[in-house]
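In: Okay, predicted coordinates and the sequence, questions at the end:
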Amino acid sequence: MDAAVVIAGAGPTGLLLAAELAQAGVPVVVLERDPEPRLAAMGMAVNAGVVELLAERDLMDRIGADGLPWPRAHFAQLWLDPGRVPGRQAHTYLLPQAKLEEHLLAHATKLGAEIRRGVTVRGVRQDAGGVTVDTSAGEVGAAYLVGCDGAHSVVRSAAGITFEGSESAFDGIAGDVEVPHGHPLYQQLGANDFSRGLFSVAPSGMGLLRVATGEFGRRPADRAAPPDAAELRAAVRRLTGQDIDVGTPRWLGRWDCETRQADRYRAGRVFLAGEAAHVHFPLGGQALSTNLEDAVNLGWKLAAELAGWAPSGLLDSYHDERHPAGARTCLTTAAQLALLHPAEQVAPLRQVMTELIEFDAVNEYLVRTAGGLNVRHPDGGDHPLVGRRVPGVPLPPGRGVALRFDRSVPLDVSGWAGRVDLVTAEPSADVPAAALLARPDGRIAWATDSADPEGLAAALSTWFGAPARA
């Protein structure tokens, strides 16, 4: 075998998954068809959920230096106030996806992941012993294959996984344009909605602006043809009624209005993650947060299986947890679409929603939804923290942690040495519990408010396998 795990696709999902596996000592190879890192990446923001996830991995200080904190959030471009949400809150960052990929590439390669560029995946076959990937550079063998190769995933098709959903007529153009200081586009900064669709402008680098237009009910003349400056300028004119110079494009691409989800995230030894598993209208960074959560959920489970200590059903729990999360993201982005178009029909509903957002509970719910902060899995457990991410606590990479805030709580994790660390910490207002057990992906598997740690052994066995014999 060439590696224990082969990943198709070196976008953010594939790179973070590769880093998670390499951190756990798993030999991993990433196959990427593009010969060079891409500049034409549509993403422009990392939401609060992604910021928390990257901070856990000690990456946010470096990545955040290339971004701009954005202490706002929106739901269907109805503006929310994260500052009204109680407790410590991570903020969204304006950050071009190409820059995020640059950092994740450096992170993955530093940990030992191998990136093979200019390699196209053409087919897949598997048996009980492993997976063979047919590529433009020959066959590659592995114990497991993960398709992180986007909406048109070759891996998904080869595995026989369906990708049902819907698509609406939509004409979207986005890209980075070079503009001098004082250019008229600077007067258009922000996210704006019009009767025909959306128009946004945001800084994306020195002398660069990210411009995006989206027109509902319209299809491009040739979807396969790359847009040019004239087409972008015409779209801006149709939306705004103004003829605005759009600068000199460094790159332009198309985006669409499509919602689809794979019927299953696993077929034998083949898994799907990111946009190979789910696509939806891009709003508020929810796509990226859902994609990266797939990566961290799957990474430690594959590592556990390969290390030989995974409990029965652990790999299947990836689909069981992430498929509902992906479905929820598809639902909430579809709800936002319903609040955007047709503009005349939804105007009264938007007015009522604006009034509802004045209520703190509504504002908090939508802030958490838009920020990817309300995902809860494993779903279950009596304690309200179970299934949620450990807030504000850095975790040891690739390992579970039994975290004790009350020193009187007896926590025995000796049978899981090497899989779970025992840490005693000062009480934190952000973590209302006496003790908890966190999985390697940062999700809380067990928590207690008392000095009697009932249920800890069961949680340890459920997520970290049988205890080692003395």
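Out: Perfect, thanks for sending it.
In: When you work out contacts or count neighbours from here on, use the C-alpha atoms and nothing else.
Out: OK.
In: L403 against L436, yeah?
Out: Yes: judged on C-alpha atoms under 8 Å, L403 makes contact with L436 at a distance of 5.3 Å.
In: Tell me how far I115 lies from P37.
Out: From I115 across to P37, the span is 11 Å (C-alpha to C-alpha, to the nearest Å).
In: quick one: which of those two has more around it?
Out: Under the criterion of other C-alpha atoms under 10 Å, the comparison of I115 against P37 puts I115 first, with 20 against 15.
In: this is the comparison structure:
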Amino acid sequence: MHDVVIAGGGPVGLFLAGEVALSGCSVLVLEREQEATSPWKTLPLGMRGLNAASAETFYRRGLLEAAAKASGTAVEKLGAAPEASEAPVPRALSHFAGMTLDAADIESATLRYRLPSPAMEGFMTSLAAIEDVLSERAATLGVEIVRGADVTAVTQDDHAVAVTAAGRQYQGRWLVGCDGGRSTVRTLAGFDFVGTEPLFTGYVAQVTFADPDRLPLGFNPTAHGMYLRTPFEGHLGMMDFDGATFDRSQPLTREHLQTVLRRITGTDVTLTDVRLASSFTDRAMQATSYRRGRVLLAGDAAHIHSPLGGQGLNLGIGDAVNLGWKLAAAVHGTAADGLLDTYTSERHPVGAAVLDWSRAQVATMKPGPNTPALRRLLHDLMSTPDGTTHVYRTTSGLFNRYDLADEQPLVGRTAPDFRFEDGTRLGDLLHQGQGVVLDFSAHRGLQDVAGKWKGRIRYAAGSARNDLGFTALLVRPDGVVAWASEHTPRREAFAQATARWFGVPEN
């Protein structure tokens, strides 16, 4: 029997597998596809964007340089980011409904609790690049991956989960469905999946144009929808507001794609060849809970929405890093009471907000006589410093706050990348997936308390180059601040916070 079985070997499943295996758990990944390689994973069709929060997550596990290299992206060498008191800002922003903004308009003074870091912003990548990095990590940590294993049955009791895949039964103490928007695990385990129905049929394709110069690059809204051309030759995206009436079970022919493209663009542009094509919708749905007994969901299995703004992969990575250490604690029997339930209570509101962000973009794009005026108004509002800053805070993922029942404004947020005088960064201390105590006051009482959770918490003391006014912090394995003090640390308060998140001490 494995400690954890994960259905789905995409980026979310692989990242989660590494997180759980990092603590010594045995992990099995069941992936339905026979081969790891696919043209849908490589550029241009597999193009994805890692936002700043995801880049930070990779950095905190020592994976940023490998991910950047695999993606062909130049990222500052670890430790090379300059120190500054002001919050760093990105060089580029995600779009909203195809409307791009200038990152220079972000008001850095309003971005509290940010410090320069090697992971200051996101970057473009591909599914293939991310999966290569995460597959190598999983193999190094002893994760077993079985391909061609399509899950067909799931049963559970109070002690284990039985999973049938490709005619064989596997046993696990826990099962996590990371098997995509049409999740079999979600259906078989009886999760409720609710939300809103779609308004458009979307298409992504790699084609050959007879007359490519007739279609400009970038996002192009029209009276009938929107189309996107990227610098990659033949890469085409379309959103056709047909009420999602197209039968997506039928093959995508050149004739159909050309008809849709001509209707959206209002031209007689010609497609001479279609190499690959797929369809999608803006259906926005979410599981009402991410856990049923010993079965959990993460990534697209837990929530689906349109790809507008590129939030899907990032939302799933956030699920995985939140769930991994909690699930490992449950396996080892060290989890505090209710710890695993905080996965849903923390991540469900984040997922709901992303679904609403997607819905708002669709509403802004829906063709109609008033749409151009609405788009102009929204663009004007978002182009103000306040508006641009709001878009950055929403899409970067760095400013989510979990409700941890603490009024201190940093608690529940991702921790700044504090740097000690010797050059050690918080990101370095999180590589092994343990909690971290940052003690800038060298308070002996904190060290004594932290020592009771040896193996689960790392203690680091010393002066920080910029402590932002804090004397001590407790940071969870996912990089979220669980407790913070701006005065002389109180041992009792620190001990209570530690017990809340790391369970009963071993001595």
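Out: Cool, the structure landed. This is a predicted model, so every value here is computed, not measured.
In: Do a quick rundown of the helices in the stretch 51-200 of structure 1.
Out: With DSSP state H, counting those that start in this stretch, the ranges of helices along the stretch 51-200 of structure 1 come out as 60-64, 97-111, 154-158.
In: quick one, helices of structure 2?
Out: Using DSSP state H, the helices found in structure 2 span residues 11-21, 52-60, 64-71, 127-140, 184-188, 254-265, 312-332, 342-365, 371-382, 385-396, 426-429, 444-450, 491-502.
In: Just put the ones you listed in CSV and tack on distance to H235 of structure 2.
Out: Formatted as CSV, the helices of structure 2 follow (distance: least, C-alpha to C-alpha, whole Å):
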stretch, distance to H235 of structure 2
helix 11-21, 23
helix 52-60, 25
helix 64-71, 18
helix 127-140, 16
helix 184-188, 30
helix 254-265, 13
helix 312-332, 20
helix 342-365, 21
helix 371-382, 25
helix 385-396, 24
helix 426-429, 37
helix 444-450, 53
helix 491-502, 47
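In: Any chance of CSV for the ones you listed, columns mean neighbour count?
Out: Output for those, formatted as CSV (neighbours: other C-alpha atoms under 10 Å):
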stretch, mean neighbour count
helix 11-21, 29
helix 52-60, 24
helix 64-71, 20
helix 127-140, 21
helix 184-188, 20
helix 254-265, 18
helix 312-332, 23
helix 342-365, 19
helix 371-382, 15
helix 385-396, 19
helix 426-429, 21
helix 444-450, 17
helix 491-502, 17
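In: of all those, which lies closest to V480 of structure 2?
Out: Of all the helices of structure 2, helix 312-332 sits nearest to V480 of structure 2, with 9.1 Å by C-alpha to C-alpha.
In: Tell me how far the residue nearest the centre of structure 2 lies from R262 of structure 2.
Out: The centre of structure 2 sits closest to N314, judged by C-alpha atoms, centre = their mean, with a distance of 2.2 Å. For N314 of structure 2, the distance to R262 of structure 2 equals 33 Å [C-alpha to C-alpha].
In: list the contacts for the closest residue to G72 of structure 2 other than its chain neighbours?
Out: Counting by C-alpha to C-alpha, 6 or more residues apart in numbering, T125 is the residue found nearest to G72 of structure 2 once chain neighbours are left out, at 7.7 Å. T125 of structure 2 is in contact with 47-50, 68, 71-73, counting by C-alpha atoms under 8 Å, 6 or more residues apart in numbering.
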